[in-house]
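Student: coordinates only, sequence not included:
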């Protein structure tokens, strides 16, 4: 009987100090785990939204290029890309980079003594027949700090541009259009038979690649 009363009195005293400390530690660990899960979920949602935005930009550029293939202006801006290379001609690294990229705006023209270095013909931005030229990308070839650290290089500085949101002005996406010309056979014409374009969309802040797509681009003659 005395032992039962003693045990009851001991139980009524509650947890020991060690038990309380252990309980607090476990509770804190649970809160930290929960906070981590919430944070990771938030990051995942943000990344999904960024990729959705990038997919919109990718498709916008793709559809725009398909349309521009019908009216020549972007082709004229990239004449050097669409001319079949002379057999046996050795290109410099700069020439190879130019041939392997499409530029989508006058701001991407490289000049020497105020003349286009690769024979680019500037797009007519105001046209009474077709209306004003809709800019999709603008380039910053002389702004050394324009690109995020991850993307900085002499080549990228020339060929990665900033996507232009038609409603909000500049956006947080970067665009690069790489060109792959199929193995050249006799009589092959890049304009008529097309070149393969890889449209890449990057995050302007981090430089991470968000999405890409491949397009066979044919210029209607």
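Tutor: Alright, I've got the coordinates. Bear in mind the structure is a predicted one, so any value in this text is a computation, not a measurement. Numbering: from 1, shown residues only.
Student: CA atoms for contacts and neighbours, from now on please.
Tutor: Fine.
Student: Point me to the helix or strand that includes residue 25.
Tutor: Per DSSP states H and E, residue 25 falls inside helix 17-68.
Student: Actually, residue 214.
Tutor: Assigned by DSSP H and E, residue 214 falls in strand 209-217.
Student: so what does that strand touch, helix or strand wise?
Tutor: Counting contacts by 3 or more CA pairs under 8 Å, 6 or more residues apart in numbering; DSSP states H and E, the secondary-structure elements packed against strand 209-217 are helix 17-68, strand 195-203.
Student: which strands and helices sit next to the last one?
Tutor: If contacts are counted by 3+ CA pairs under 8 Å, 6+ apart, strand 195-203 sits against helix 17-68, strand 169-180, strand 209-217.
Student: Next one for the comparison:
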């Protein structure tokens, strides 16, 4: 029984690939129901240890879980959830491994913080690019494209397709909202040279031929070599 319980407590750690010693200890303390110790370890780790994005994410996440279990104010819980979500907005929790009430609390905050952008284009199957100016991160999808888990911020959108002029615009994604962008792409117009080049080449060729014929017709008879006069005889 003890071994089974120990394995059950380790399952979330293994599933989340927690490699940092102190982060793992803090999460383990949480699953041992030692919420104050868990929060102490994790907060100390956040302040004093160099952590990667995923380690920071889980540290803030489990501090929030500890606050829920200790009955803290919801504003504090939301603050720690928000910090975790800001670090890795695309990270998803496994509802089979997180207690249902904690999972629901996290999802509710996440939905209120993140927005969704849907990009439609005419014609379809264009490439929609969402660019986050602050990080220069670029996300590419084929239209109709759905961009989820977007922080409340300003983004640049580009839509491209071969044979059509590119579309570009700045947009603001609203937290907790689903926005739609409809884009109509215009076909590229050929340049003047590209449109009339075949006719121009034909006209030039015809003019050259006429010039050659005309120039050939104006020629006179072939020139005669100069006549050599006889030398007068010498005097006697």
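Tutor: Yep, it's here. All values reported here derive from a predicted model rather than from experimental measurement.
Student: Any idea what the TM-score is?
Tutor: Both chains were compared after superposition, and using TM-score structural alignment, normalised by the length of the first structure their TM-score is 0.22; 71 aligned residues with a CA RMSD of 4.5 Å.
Student: can you give me the angle the helix holding residue 25 of the first structure makes with strand 169-180?
Tutor: Here helix 17-68 of the first structure runs at an angle of 70 degrees relative to strand 169-180 (axes from the mean of the first three to the mean of the last three CA atoms, to 10 degrees).
Student: so after helix 17-68 of the first structure, what's the next helix or strand?
Tutor: Per DSSP H and E, the first helix or strand lying C-terminal to helix 17-68 of the first structure is helix 73-76.
Student: circling back: buried set for the strand holding residue 214 of the first structure?
Tutor: For strand 209-217 of the first structure, burial by neighbour count (16 or more other CA atoms under 10 Å) applies to 209, 210, 211, 212, 215, 217.
Student: For the second one, give me its contacts.
Tutor: Counting by CA atoms under 8 Å, 6 or more residues apart in numbering, residue 210 of the first structure touches 50, 51, 54, 200, 201, 202, 203.
Student: Do a quick rundown of the helices in the second structure.
Tutor: Taking DSSP state H to define them, one finds helices in the second structure at 2-15, 21-31, 35-48, 53-69, 74-87, 100-113, 192-217.
Student: Of the helices and strands packed on strand 195-203 of the first structure, flag the one that's most buried.
Tutor: strand 169-180 (a mean of 20; mean count of other CA atoms under 10 Å).
Student: on that earlier part again, packing partners for the helix holding residue 25 of the first structure?
Tutor: Against helix 17-68 of the first structure (3+ CA pairs under 8 Å, 6+ apart) you get strand 195-203, strand 209-217.
Student: quick one, the last one and helix 17-68 angle?
Tutor: Here the directions of strand 209-217 of the first structure and helix 17-68 differ by 20 degrees (the same axes, to 10 degrees).
Student: Strand 195-203 and strand 209-217 of the first structure, what's the angle between them?
Tutor: Angle of strand 209-217 of the first structure versus strand 195-203, following the same axes, to 10 degrees, is 160 degrees.
Student: For stretch 192-211 of the first structure, buried residues please.
Tutor: Using 16+ other CA under 10 Å as the test for burial, stretch 192-211 of the first structure gives 194-204, 207, 209-211.
Student: Can you tell me the number of residues neighbouring residue 12 of the second structure?
Tutor: Using other CA atoms under 10 Å, the number of residues around residue 12 of the second structure comes to 19.
Student: hang on, the earlier thing: let me have the helices of the second structure in a markdown table, extended by distance to residue 151 of the second structure.
Tutor: Supplementary listing: those in a markdown table, determined by distance: least, CA to CA, whole Å:
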| stretch | distance to residue 151 of the second structure |
| --- | --- |
| helix 2-15 | 26 |
| helix 21-31 | 26 |
| helix 35-48 | 22 |
| helix 53-69 | 15 |
| helix 74-87 | 7 |
| helix 100-113 | 7 |
| helix 192-217 | 45 |
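Student: As CSV, the helices and strands packed on helix 17-68 of the first structure with distance to residue 73 of the first structure would be great.
Tutor: Shown next, in CSV, are these (distance: least, CA to CA, whole Å):
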stretch, distance to residue 73 of the first structure
strand 195-203, 16
strand 209-217, 14
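Student: between those, which gets nearest to residue 163 of the first structure?
Tutor: Ranking these by proximity to residue 163 of the first structure (CA to CA) places strand 195-203 first, at 9.0 Å.
Student: about what we covered before: could you dump the contacts of residue 210 of the first structure to JSON lines with distance to residue 159 of the first structure?
Tutor: Below are the contacts of residue 210 of the first structure laid out as JSON lines (distance: CA to CA, whole Å):
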{"residue": "50", "distance to residue 159 of the first structure": "22"}
{"residue": "51", "distance to residue 159 of the first structure": "22"}
{"residue": "54", "distance to residue 159 of the first structure": "18"}
{"residue": "200", "distance to residue 159 of the first structure": "11"}
{"residue": "201", "distance to residue 159 of the first structure": "12"}
{"residue": "202", "distance to residue 159 of the first structure": "13"}
{"residue": "203", "distance to residue 159 of the first structure": "15"}
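Student: Could I get the contacting residues of residue 64 of the second structure?
Tutor: Counting by CA under 8 Å, 6+ apart, residue 64 of the second structure touches 76, 77, 78, 80, 81.
Student: Isn't the last one up against residue 107?
Tutor: No - with contact defined as CA atoms under 8 Å, residue 81 of the second structure does not reach residue 107; the gap is 9.5 Å.
Student: who's more crowded, these two?
Tutor: Counted by other CA under 10 Å, residue 81 of the second structure and residue 107 do not tie: residue 81 has more neighbours, with 25 against 15.
Student: And the more buried one, how far from residue 138 of the second structure?
Tutor: Distance of residue 81 of the second structure to residue 138 of the second structure, computed by CA to CA, to the nearest Å: 25 Å.
Student: How about residue 48 of the second structure?
Tutor: 32 Å.
Student: more neighbours, the two?
Tutor: The neighbour comparison of residue 48 of the second structure against residue 138 (other CA under 10 Å) goes to residue 138, with 12 against 9.
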